[in-house]
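Student: my questions are about this predicted structure, shown below with the sequence.
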Amino acid sequence: MLYDDAFLALLSDGVRRVLPEWGLPPDTPLRLLTVSENATYLAEPPSGTIALRVQRPGYNTEAAIRSELDWLAALRSDEVVRAAAPIPLERGGFLARFDAGGVEMLVAAFEFLPGAPPDEVGDLTAWFDQLGEMTGRMHHHARTWPKPQGFTRRTWDWEHCIGPEADWGDWRAGRDLDAAGLAVIGRAVDALRAETQAFGRSAQTWGLIHADMRPGNLIAHEDRLAVIDFDDCGWSWFMLDFAASVSLMECDPRYDAFLGNWLEGYRRATPLSAANEAMIPSFVMIRRIQLTAWAVSHAETPFGQRVDRAFAEDTVALAERYLTHHA
């Protein structure tokens, strides 16, 4: 378990030590906002709140983080989406570092956007129209944006999502999965490998995606959405972005409305082929199996602690449905 109380105490102390890198005194009011892949803190000086993201050690390289920030800067400067601006250090650059018990930690700071996640503001179903349009704009930008030299991000393909050496761990370790459930998901995993290999990768199906635009990484303010936390952005099938947006909502009775609104918004921003649309259920299945592994490898997080037998049962049911209709 990474984010136990002792390690979080080290992180809090380390964040305070690097606050002067952004011109803030070490005694600036500071509180832990959330723990997920990374630990995020809020510093609250009189000049305005900023978010400080402490990178999970070993997850993204320094070059990958710089590449993330390059894409974020391009999306903002090209006015593609509303997104939180990275805040540079006073000496230049965007990454501070500190030692936490012999582990080097990297910290990036971002403006704190007003608003709340869309699932806390009004009708989430209605927000999916705007989310689809925003996602379409991002995909169109990704196809045309000239990547800077040295740009590097992880790949979210079958191998890295749900293969034996997947980035988030082995789905077979998922809690509350019995032998029968493991067998069903295993058949789905094999079918998804064959299906994604046949689908292939082209300029219209594959590119740079956010990969985690679930409601918790969106900010609704007045009538507009903003997107935050590009930490998982990488190379994948474009439609995996929808799958990420419905994380943990795959069995929600509103799912069809989410999808219909998202597609309508997406097509206002950029064309979408029938072949891409037909693959969406497969990517939703990949994401769900991927989350099964994440809940184990990140067991100390709120999501990891929330996963229960019902999650496992729903995952098996989704795999059975996938095998019936799509394999």
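Tutor: Received the coordinates, thanks.
Student: C-alpha from now on. contacts and neighbour counts both.
Tutor: Fine.
Student: run through the helices of this protein in chain order.
Tutor: Listed in chain order, the helices of the chain (DSSP state H) span residues 5-18, 62-77, 124-144, 158-162, 179-199, 240-245, 255-269, 274-278, 280-297, 302-306, 309-325.
Student: helices or strands up against the fifth one?
Tutor: Using 3 or more Cα pairs under 8 Å, 6 or more residues apart in numbering; DSSP states H and E as the contact criterion, the secondary-structure elements in contact with helix 179-199 are helix 158-162, helix 280-297, helix 309-325.
Student: same check on the last one?
Tutor: In this structure, helix 309-325 makes packing contacts with helix 179-199, helix 280-297, judged by 3+ Cα pairs under 8 Å, 6+ apart.
Student: on that earlier part again, quick one, which of the helices and strands packed on helix 179-199 gets closest to residue 6.
Tutor: Closest approach to residue 6 among those (Cα to Cα): helix 280-297, 18.5 Å.
Student: try this one side by side with the last:
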Amino acid sequence: MLHIPAVHTVFHKEMLFEAMALLYDIGTPLKSQFVSNGLNDTYSVETNTGKFILRIYKHLWRAESDIRFELDLLTYLKNCILPVSYPIQRRDGEWLTELDAPEGTRYAVLFSYADGAGKLNVDTSQAYGSAIAQLHHAMDFYEPKHERFALDAAHLLDEPLRAMLPFLQHRPNDVAFVQETAGRLKARLAEAANGAYDWGVCHGDLHGWNVFHSDDGSMTHFDFDCCGVGWRSYDLSVYLWDRVHGRSDSESFEDECWDAFLEAYTKERPLSEQDLAMIPVFVAVRQLWLIGLHTGGSTVWGSWQDDGYFDGKLKFLAAWVKAHNL
């Protein structure tokens, strides 16, 4: 019999929540689902006391201190009476549960359930922009208690490039384009690292689908897995990036949802002209970060990053940097 090491484990959901019910005061599990295999594994469970979300962090994806930073931030935001999906402590007061997986130790965290659904239109974009301004304002006063990586040039550009370039070796023209573009973008980030730009704790993944809207107009923010200290203009740029990436001409880069989002945000929390000017730069940075994320995670998600994938991703990047003279 061959023994082949595993790189990623999917746990038996019923047995998983039987174990969680012994650790957390959640009642008796009635129905559970394996929701998604994303950056981490997400499970949902319905018990006789309510609904909950369990996230199991992938092996080596986040260090323990990184996770504790996220959980402490969410607890702080909850205490600020902001609508977030927050972590739930175990009966013994601990936040993390270590799981002995074949690939190594993995961390599990139980979260409150986010009611509502994803909804993206001009009205929700406006409400979301205002809500993110409030989130950033609260984060201005947060004092981290745990170490975590920064959303800086190393994280947003250097690490993604190391992951993606081996996938492009048969496309030398694209290697040159990516390296030249990344070099120009990195120079812009270096200029913005002088302390004069809005820098603070960020959500890191504000693409508009990490928030659920309810019929009464309320919303719940969730998935702070990409949070960290960084440029606030990067945080905002992710919303614009989600609206335009995949488009390939400058005329299609205008977007009313983005306009509504930014107008609502700046009405609550004004941004300097230099911070606003960095947003198109960060859209391009985000596109490279995404490619690096996909290629770097190929051992778990599969190597579906083929020529068609790169054709589409790099076509948008080329059109965007040309339209904005980056």
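Tutor: Great, that's in hand. Everything quoted here is computed from the prediction, not taken from an experiment.
Student: and among the helices of structure 1, the most buried is which?
Tutor: For the helices of structure 1, average neighbour numbers computed from mean count of other Cα atoms under 10 Å are highest in helix 240-245, which has a mean of 25.
Student: quick check: it aligns to which part of structure 2?
Tutor: When structure 2 is aligned by TM-score structural alignment, the counterpart of helix 240-245 of structure 1 is residues 234-239.
Student: what lies in contact with that stretch?
Tutor: Residues from elsewhere that reach stretch 234-239 of structure 2, judged by Cα atoms under 8 Å, 6 or more residues apart in numbering: 202-208, 258, 278-280, 282-283, 286.
Student: average distance between that stretch and structure 1?
Tutor: With both structures laid over each other, stretch 234-239 of structure 2 and its partner residues in structure 1 are 2.0 Å apart on average (mean Cα distance after the TM-score superposition for structure 1).
Student: pretty sure residue 305 of structure 1 is touching residue 294, no?
Tutor: No - counting by Cα atoms under 8 Å, residue 294 is not a contact partner of residue 305 of structure 1; they are 11.2 Å apart.
Student: just to revisit the earlier point, for residue 205 of structure 1, which of the helices and strands packed on helix 309-325 of structure 1 is the nearest?
Tutor: Across these, residue 205 of structure 1 has its closest neighbour in helix 179-199 (8.7 Å, Cα to Cα).
Student: picking up where we left off before, any idea how far the match of helix 240-245 of structure 1 is from the chain center?
Tutor: 11 Å (Cα atoms, centre = their mean, to the nearest Å).
Student: stretch 66-80 of structure 1 too?
Tutor: How far stretch 66-80 of structure 1 lies from its chain's middle: 16 Å, per Cα atoms, centre = their mean.
Student: and stretch 196-209 of structure 1, by the same measure?
Tutor: Between the mean C-alpha position of stretch 196-209 of structure 1 and that of its chain there is a distance of 19 Å (Cα atoms, centre = their mean).
Student: what of stretch 317-327 of structure 1?
Tutor: Stretch 317-327 of structure 1 sits 25 Å away from the centroid of its parent chain (Cα atoms, centre = their mean).
Student: who touches that stretch?
Tutor: Contacts of stretch 317-327 of structure 1 from elsewhere in the structure, counted by Cα under 8 Å, 6+ apart, are 184, 185, 187, 188, 191, 192, 195, 251, 281, 282, 285.
Student: repeat for stretch 175-195 of structure 1
Tutor: Residues beyond stretch 175-195 of structure 1 that count as contacts (Cα under 8 Å, 6+ apart) turn out to be 158, 162, 172, 282, 286, 289, 292, 296, 308-309, 312-313, 315-316, 319-320, 322-323, 327.
Student: and stretch 123-140 of structure 2, by the same measure?
Tutor: For stretch 123-140 of structure 2, with Cα under 8 Å, 6+ apart as the criterion, the contacting residues are 77, 80, 82, 200-202, 208, 213, 257-258, 260-269.
Student: adding distance to residue 139 of structure 1 as columns, could you present the helices and strands packed on helix 179-199 of structure 1 in JSON lines?
Tutor: Converted to JSON lines, these look like this (distance: least, Cα to Cα, whole Å):
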{"stretch": "helix 158-162", "distance to residue 139 of structure 1": "20"}
{"stretch": "helix 280-297", "distance to residue 139 of structure 1": "15"}
{"stretch": "helix 309-325", "distance to residue 139 of structure 1": "26"}
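Student: of those helices, which is nearest residue 115 of structure 1?
Tutor: Nearest to residue 115 of structure 1 among these is helix 280-297 (26.8 Å), distances taken as Cα to Cα.
Student: residue range for the closest one in structure 2?
Tutor: For helix 280-297 of structure 1, the aligned range in structure 2 is residues 279-296, judged by TM-score structural alignment.
Student: could you check how far the matching stretch is from the centre of its chain?
Tutor: Taking mean C-alpha positions (Cα atoms, centre = their mean), stretch 279-296 of structure 2 and its chain are 12 Å apart.
Student: give me the mean distance between it and structure 1.
Tutor: Stretch 279-296 of structure 2, aligned to structure 1 and superposed, deviates on average by 0.8 Å (mean Cα distance after the TM-score superposition for structure 1).
Student: who touches stretch 205-224 of structure 1?
Tutor: 113-119, 121, 130, 138-139, 142-143, 225-230, 232-242, 244-247, 276.
Student: so how far is residue 272 of structure 1 from residue 136 of structure 1?
Tutor: Residue 136 of structure 1 sits 9 Å away from residue 272 of structure 1, going by Cα to Cα, to the nearest Å.
Student: average offset between stretch 126-141 of structure 1 and structure 2?
Tutor: Stretch 126-141 of structure 1 versus its aligned partner: 1.9 Å mean (mean Cα distance after the TM-score superposition for structure 1).
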